[in-house]
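# Provide a 3D model corresponding to the input given below.
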Amino acid sequence: MPAQAAIGWAGDPFQGVMMYLLIASDLDGTLLLPGDTFGAFTKSVIHRLNRAGHHIVLATGRHQADVESLLDSQSPPVHLITANGARISSACGGLALSAELSTAVVQTLLEETRADTDLTINLYCRSGWLMSREDENLKDFSQNPDFQPTLCAAENLPLHAVQKVFFFQRSKDHDALLRLQARLEQRLGDQIGTVFTFPWCLEVMARDVSKGNALKQLAEFLNVPIQACIAFGDAMNDVDMLAGVGKGVLMGNAHAELRQALPEAEIIGRYTDEAVAHYLSKHLLKSADLPA
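Predicted coordinates for the structure are as follows:
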């Protein structure tokens, strides 16, 4: 059953009136250490927050199966927002939503890009990750050996059950991807949403799909006011999530574009120092609940 929101919230939760009930965090460059691992301190803090009654949300551009492979039987219950908001799964299993691109949109995306030899086409489908060719950029994009792409020639890529399509620019030419983004948006209009997860990776989802919109749906299901949510992120695919909650916090390693988009947001340490866990332990855990 969805949790009931605590009574009596007003003002800034860090002033002692009420703590944030919903904690959402991006993974790459935010909560995960290099090598796609959760640090020991981060694991400890998440366990204690869960026992204290906070909801934990992992909000990422990754595929759900990818994120699930990073968790184990000792992991506390967490809610998942994956594929940049195309998939929502509550910890209790009572909410499972998927927003997929229409077959016509996928066909158009493939027609526009199939002949470009400097692009690698990627699809997140219900069954997994398909990639049109081998690409050196893969080693910077995914370090999880338990979730790797299946090669599938561009002409054989499916049109159905596609959560998102994303493109690697093989020579990391950001300007070329900006031109592609403009062409796709001109042709498909309000049928799609686009975002850069890296300067050389352009992602395309269905209209209105984003981490921020997904988090609002999850908060409504849990009966938690969106102002009682704190979120952490480092890239432009986090911007609407960070802007739409009670408190959005940027990583010290956040992209310059994100800092420009949210100039008033608090900036903390780097993901390599488990800065999110240290911030949460300081502000949301009672001293008796702190890790040893």
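
# From here on, just use CA atoms for contacts and neighbour counts.
OK.

# What number of residues are in the vicinity of Gln181?
If you count neighbours by other C-alpha atoms under 10 Å, Gln181 ends up with 19.

# quick one: secondary structure of it?
helix (DSSP: H, G, I helix; E, B strand; the rest coil).

# do you know how far it is from Val249?
28 Å (C-alpha to C-alpha, to the nearest Å).

# ok, now Thr42?
Distance from Thr42 to Val249, by C-alpha to C-alpha: 17 Å.

# what do you get for Leu32?
When distance is defined by C-alpha to C-alpha, Leu32 is 16 Å away from Val249.

# Identify each of the helices in the stretch 51-200 of the chain and give its residue range.
In the stretch 51-200 of the chain, the helices defined using DSSP state H, counting those that start in this stretch lie at 64-70, 103-113, 138-141, 174-188.

# let's see this one next to it:
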Amino acid sequence: MKQENLFVTDLDGTLFHSNVTVSEYTTMTINKLINAGYYITFCTARSYYMARKIMNKINFNVPCIVFNGAYIIDCMTGEKLVANSLQKSLCIEVLEDAKKIGIVPFVFGQEKDEEVLKYVLPENKGQKNFIMQRKKQKDKRLRFVNKIELPDEIITLNFIEKESQLRKLKKICEKKYENLLSIKFAEDIYLKGFFSLELSNHNADKGKMIKVLAKYMDIPLQNVVVFGDHLNDLTMFKVAGRTIAVKNAHREILNFADEHIASNNEDGVARYLENNLLNKFL
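Model prediction:
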């Protein structure tokens, strides 16, 4: 029987615990539902590589959305179904603007079909924490460079700084590249006081890619259920049929959501799925 619903969860702050892990309970529950024929996937700011590394025991079998909508990936094969990359000439201009302010990004991209994360020596606590966490996870994408080099395919430029510096660059980008870039600005959920400014293709947007994925899977948007916690989830909340916020979500997400559930650390998403789907199936 054709499944008529699609369940899409954000990861950090939503499905993941605050220590960036997935509980055995969540893993077991989602796998049971996938085996029962339910369509469950994820939509995240993370790369496919890191998302699957953290969730290596969950057997996702429908496409997922990564890099905040830059890619839609086939979870069965790892193949890119949709790629919203950045133009190199545009990135060069942005890097010049950033240089005048005195800031440098982390550069996510691909070279010879291999995902890379290029970075220079971290200068602040936010940047150091960003790299330290990825080294702990043995992130094979890390490429230290003395000067930022742009890869063959550019996915996103991610700046981590104090708020005032990033607001300067954000203002410049909004003025010069408003129709060319997707601009995402938010406080770091793992290190308060530091902010992230993520610049990507103007189509790299969770809401836009939820629409694309639903059409690809022949599921009406009103039958798409999304789970989230942070401001980058708002665009997918605006297009989905049902919106569910974990208890720890940003106030704006809580206000927008149709329903509130237990927090990420209480396995809120898995408990909702179990109570509303698994128990009915059994």
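
# how many neighbours does Lys171 of structure 2 have?
The burial count for Lys171 of structure 2: 12, using other C-alpha under 10 Å.

# how about it, what's its match in structure 1?
The pairwise alignment with structure 1 assigns Lys171 of structure 2 to Ala182, based on TM-score structural alignment.

# swap in Lys88 of structure 2?
With TM-score structural alignment defining the correspondence, Lys88 of structure 2 maps onto Thr103 in structure 1.

# Is there a neighbour count for its match? I'd like the number.
By other C-alpha under 10 Å, 14 other residues sit near Thr103 of structure 1.

# what does Ser89 of structure 1 give?
20.

# That one contacts Val78, correct?
No. Counting by C-alpha atoms under 8 Å, Val78 is not a contact partner of Ser89 of structure 1; they are 9.0 Å apart.

# Let me know whether the match of Lys88 of structure 2 touches Gln163 as I believe.
No. Using C-alpha under 8 Å as the test, Thr103 of structure 1 is too far from Gln163 to be in contact (10.8 Å).

# what's the spacing between the residue nearest to the match of Lys88 of structure 2 when sequence neighbours are not counted and Ala256 of structure 1?
Beyond its immediate neighbours in the sequence, the residue positioned closest to Thr103 of structure 1 (C-alpha to C-alpha, 6 or more residues apart in numbering) is Leu159, lying 5.0 Å away. Distance from Leu159 of structure 1 to Ala256 of structure 1, counting by C-alpha to C-alpha: 35 Å.

# If you count surrounding residues, which of those two has more?
Taking other C-alpha under 10 Å, Leu159 of structure 1 and Ala256 do not tie; Leu159 has more neighbours (18 against 11).

# and the counterpart of Val224 of structure 2 in structure 1, how many neighbours does it have?
Matched by TM-score structural alignment, Val224 of structure 2 corresponds to Cys229 in structure 1. The local packing of Cys229 of structure 1 (other C-alpha under 10 Å) involves 25 other residues.

# residues touching Cys229 of structure 1, list them.
By C-alpha atoms under 8 Å, 6 or more residues apart in numbering, the residues touching Cys229 of structure 1 are 20-24, 245-247.

# quick one: it and Gly244 of structure 1, what's the gap?
Remark: distance between Cys229 of structure 1 and Gly244 of structure 1 (C-alpha to C-alpha) = 9 Å.

# joint contacts of these two?
Counting by C-alpha under 8 Å, 6+ apart, nothing touches both Cys229 of structure 1 and Gly244.

# where along structure 1 do the strands fall?
Counting by DSSP state E, one finds strands in structure 1 at the ranges 22-25, 55-59, 79-82, 87-89, 96-98, 119-125, 128-131, 150-151, 162-169, 192-198, 201-206, 229-233, 247-250, 266-267.

# So which elements touch the fifth one?
Contacts of strand 96-98 of structure 1 with other secondary structure elements, assessed using 3 or more C-alpha pairs under 8 Å, 6 or more residues apart in numbering; DSSP states H and E, are made with strand 87-89.

# average offset between the strand it packs on and structure 2?
For strand 87-89 of structure 1, the mean deviation from structure 2 after alignment is 0.7 Å (mean C-alpha distance after the TM-score superposition for structure 1).

# which residues in structure 2 does that strand align to?
Using TM-score structural alignment, strand 87-89 of structure 1 pairs with 71-73 in structure 2.

# mind listing what Asn50 of structure 1 touches?
56, 76-77.

# Go ahead and flag the most central residue of structure 1.
With distances taken as C-alpha atoms, centre = their mean, Thr60 lies nearest the centre of structure 1, 1.7 Å away.

# That one pairs with which position in structure 2?
Counting by TM-score structural alignment, the partner of Thr60 of structure 1 is Thr44.

# swap in Asp36 of structure 1?
For Asp36 of structure 1, the residue aligned by TM-score structural alignment is Val20.

# Leaving out the residues flanking it, which one is nearest to that match?
Per C-alpha to C-alpha, 6+ apart, closest to Val20 of structure 2 is Asp12, 7.0 Å.

# Check Lys206 of structure 2 too.
Nearest one to Lys206 of structure 2, counting by C-alpha to C-alpha, 6+ apart, is Gly69 at 4.8 Å.

# Does that neighbour touch Lys211 like I think?
No. Taking C-alpha under 8 Å as the definition, Gly69 of structure 2 is not a contact partner of Lys211, at 10.8 Å.

# Which one of the two is surrounded by more residues?
Neighbours were counted for Gly69 of structure 2 and for Lys211 using other C-alpha under 10 Å; Gly69 has more, 27 against 17.

# Distance to Gln107 of structure 1 for the strands of structure 1 - can I get that in TSV?
Output for the strands of structure 1, formatted as TSV (distance: least, C-alpha to C-alpha, whole Å):
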stretch	distance to Gln107 of structure 1
strand 22-25	33
strand 55-59	28
strand 79-82	23
strand 87-89	21
strand 96-98	19
strand 119-125	12
strand 128-131	15
strand 150-151	18
strand 162-169	11
strand 192-198	13
strand 201-206	13
strand 229-233	32
strand 247-250	36
strand 266-267	41
